[in-house]
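Colleague: Got a sequence here, can you build the structure:
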Amino acid sequence: MLTSFDSIPARDRVIVALDCDAWEAIALADKLQGHAQWLKIGMTLYYAEGPAIVKMFKRRGFNVFLDLKFHDIPHQVEGAARSAAASGADMITMHTVGGIPMMEAAQRGAAAGAAEWGGEVPATLGITVLTSMDAATLAATGVTRPLPEQVAALAAQAKQAGISGVVASPQEASVLREILGPDGFIVTPGVRPAGAALGDQSRVATPAQAFANGASHIVVGRPITEAADPVAAFEAIAAELA
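Modeller: Below is the predicted model:
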């Protein structure tokens, strides 16, 4: 299925995950400037540095994926989404298991925060099943349906709630593309170049496979950030995608 993202070069849809401290993150960003378009700020970095780190990377010309995975009552998530959007984030995340009213509240908060920031409303993404989880781990939480069915069901709820899309394993991207249509964001972590270590990821694919499966964006962390030459590692992925 063709998507509305296909006109954007694949290299500009690779998100580099900066899951490290601020000094290392800034050094990596300086190296990647002019190469990578997107950076991911997760809990490790954001909880240490707060909104200032988002604003810093925005000033340097990056798009920022702020991955804080909101999960609370709708009132709290609406406020969190508003604050995240007001920092300038271009993507924000929440857990779909929080339910449709919570996701709707996040969308309202994101719109309000964007108005404060003076920019576009960020893409609002629902976490389906974490890519570190396998079927046994999911079952141990009390979920009785098979993992792919759980992912599909949660993605359908995200669509019903009116958020932009989902975060899911690249292995589920093709099914999710059918559910979300050509305009839905499907952001896939758990992406590893061929031969790279899996780390704590269970459901993985190569960058090319992830896009072929229907991902709109891919998230790559340690294969780039822990490489001896992060720019060369990023460019190798970009060359594969080209």
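
Colleague: rest of the way, CA atoms for contacts and neighbours
Modeller: OK.

Colleague: What segments of the protein are helices?
Modeller: 22-32, 43-49, 51-59, 74-86, 100-117, 135-140, 147-161, 173-180, 207-212, 222-225, 230-241 (DSSP state H).

Colleague: got a list of contacts for the last one?
Modeller: To tie it back to what came earlier, the one meant is helix 230-241. 10-11, 28, 31-32, 35-36, 193, 207-208, 223-224, 227 (CA atoms under 8 Å, 6 or more residues apart in numbering).

Colleague: repeat for the second one
Modeller: Contacts to helix 43-49, defined as CA under 8 Å, 6+ apart, come from residues 18-22, 53, 67-68.

Colleague: What of the longest one?
Modeller: Counting by CA under 8 Å, 6+ apart, helix 100-117 makes contact with 72-75, 77-88, 94, 96, 120-122, 124, 126, 157-158, 160-163, all of which sit outside it.

Colleague: just stretch 62-78 next, same as before
Modeller: Residues beyond stretch 62-78 that count as contacts (CA under 8 Å, 6+ apart) turn out to be 15, 33, 36-43, 54, 57-58, 80, 84, 88-95, 98, 101-103, 105-110, 127.

Colleague: Second input sequence below; structure requested for side-by-side comparison:
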Amino acid sequence: MRNERPIIALDFATKEQVLEFLKGFDGSLFLKVGMELFYQEGPELVREINRLGHDIFLDLKLHDIPNTVESAMRGIAKLNVAMVNVHAAGGLEMMRAAKRGLKGSDTQLIAVTQLTSTSEEGMQKEQLIPVSLEESVVHYARLADDAGLDGVVCSVHEAEAIGDACGEEFLRVTPGIRPSQVSADDQKRVATPAEASRQGSTHIVVGRAITKASNPKDSYQQIRAEWSGQ
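Modeller: Model prediction:
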């Protein structure tokens, strides 16, 4: 289930910036559209990216009562995105409702475990979760698996443990990917593409290391080669 294309996080505020960025690339890309961009530009941007032949991870992190999430997913199903996510903290019934909302579509559904900006100390103090960060993440992964989801968002550092718990076919989508020379910014649990490859990630998400690079296409190719072990 490993995807050889790094997912590029479109860290832009407008459709015009996105389309200008995409002019520098050839072939089909896997692109992440997050909340900032989606709330500015809406579903039409997703449709336009689809028309250009790219795959989309719609990173909206839905977290609400089951009926609301199911209804929202019925709308998302019409957008024909490759992947969408919810928060595992919403619980088993919410995740099952999200899955029902996508019925009949090919969209993969994954769940956020713990954000890569969350430290173990922060999780224990702010969320009152007394176990280790890895235990919390693996627990959420098992819950997502029980709900019938395709995988989870996690850090590289938990990917191997999730594979052991949920099977190698279970998706482990890992943000916080930084080439060694790039700053970690606001993320605490980061890794290089090579580390992600070794530790069992099935997908990697890379943003500023590509979008803010002086030559984004070259940066993308370098990261892809490191991810692929070339």
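
Colleague: Do you know the score for how well these two fit?
Modeller: Their TM-score after superposition, calculated using TM-score structural alignment, normalised by the length of structure 2, is reported as 0.95; 226 aligned residues with a CA RMSD of 1.2 Å.

Colleague: just checking, which of the contacts of helix 43-49 of structure 1 belong to strands?
Modeller: Among the contacts of helix 43-49 of structure 1, DSSP state E puts 67-68 in strands.

Colleague: Buried ones among the contacts of helix 43-49 of structure 1?
Modeller: Buried members of the contacts of helix 43-49 of structure 1, scored by 16 or more other CA atoms under 10 Å, are 18-20, 22, 53, 67-68.

Colleague: If we only consider these, which is nearest to residue 187 of structure 1?
Modeller: For those, the residue nearest residue 187 of structure 1 by CA to CA is residue 67; the value is 11.2 Å.

Colleague: Can you tell me what that closest one aligns to in structure 2?
Modeller: In structure 2, the residue matched to residue 67 of structure 1 (TM-score structural alignment) is residue 59.

Colleague: Look up the closest residue to its match, ignoring the ones flanking it.
Modeller: residue 34 (4.6 Å; CA to CA, 6 or more residues apart in numbering).

Colleague: Which residue in structure 1 aligns with the one you found?
Modeller: Using TM-score structural alignment, residue 34 of structure 2 pairs with residue 42 in structure 1.

Colleague: same deal with residue 167 of structure 2?
Modeller: By TM-score structural alignment, residue 167 of structure 2 lines up with residue 181.

Colleague: Number of residues surrounding that match?
Modeller: Counted with other CA atoms under 10 Å, residues neighbouring residue 181 of structure 1 total 15.

Colleague: Next one: it from residue 148 of structure 1, what distance?
Modeller: Separation of residue 181 of structure 1 from residue 148 of structure 1 (CA to CA, to the nearest Å) stands at 18 Å.

Colleague: Ok, residue 174 of structure 1 next?
Modeller: Using CA to CA, we find residue 174 of structure 1 at a distance of 11 Å from residue 148 of structure 1.

Colleague: Over to residue 183 of structure 1?
Modeller: Taken as CA to CA, the span from residue 183 of structure 1 to residue 148 of structure 1 is 21 Å.

Colleague: swap in residue 198 of structure 1?
Modeller: Between residue 198 of structure 1 and residue 148 of structure 1 the distance is 20 Å, computed by CA to CA.

Colleague: top of the contacts of helix 230-241 of structure 1 by neighbour count?
Modeller: Going by other CA under 10 Å, residue 207 tops the contacts of helix 230-241 of structure 1 with 28 neighbours.
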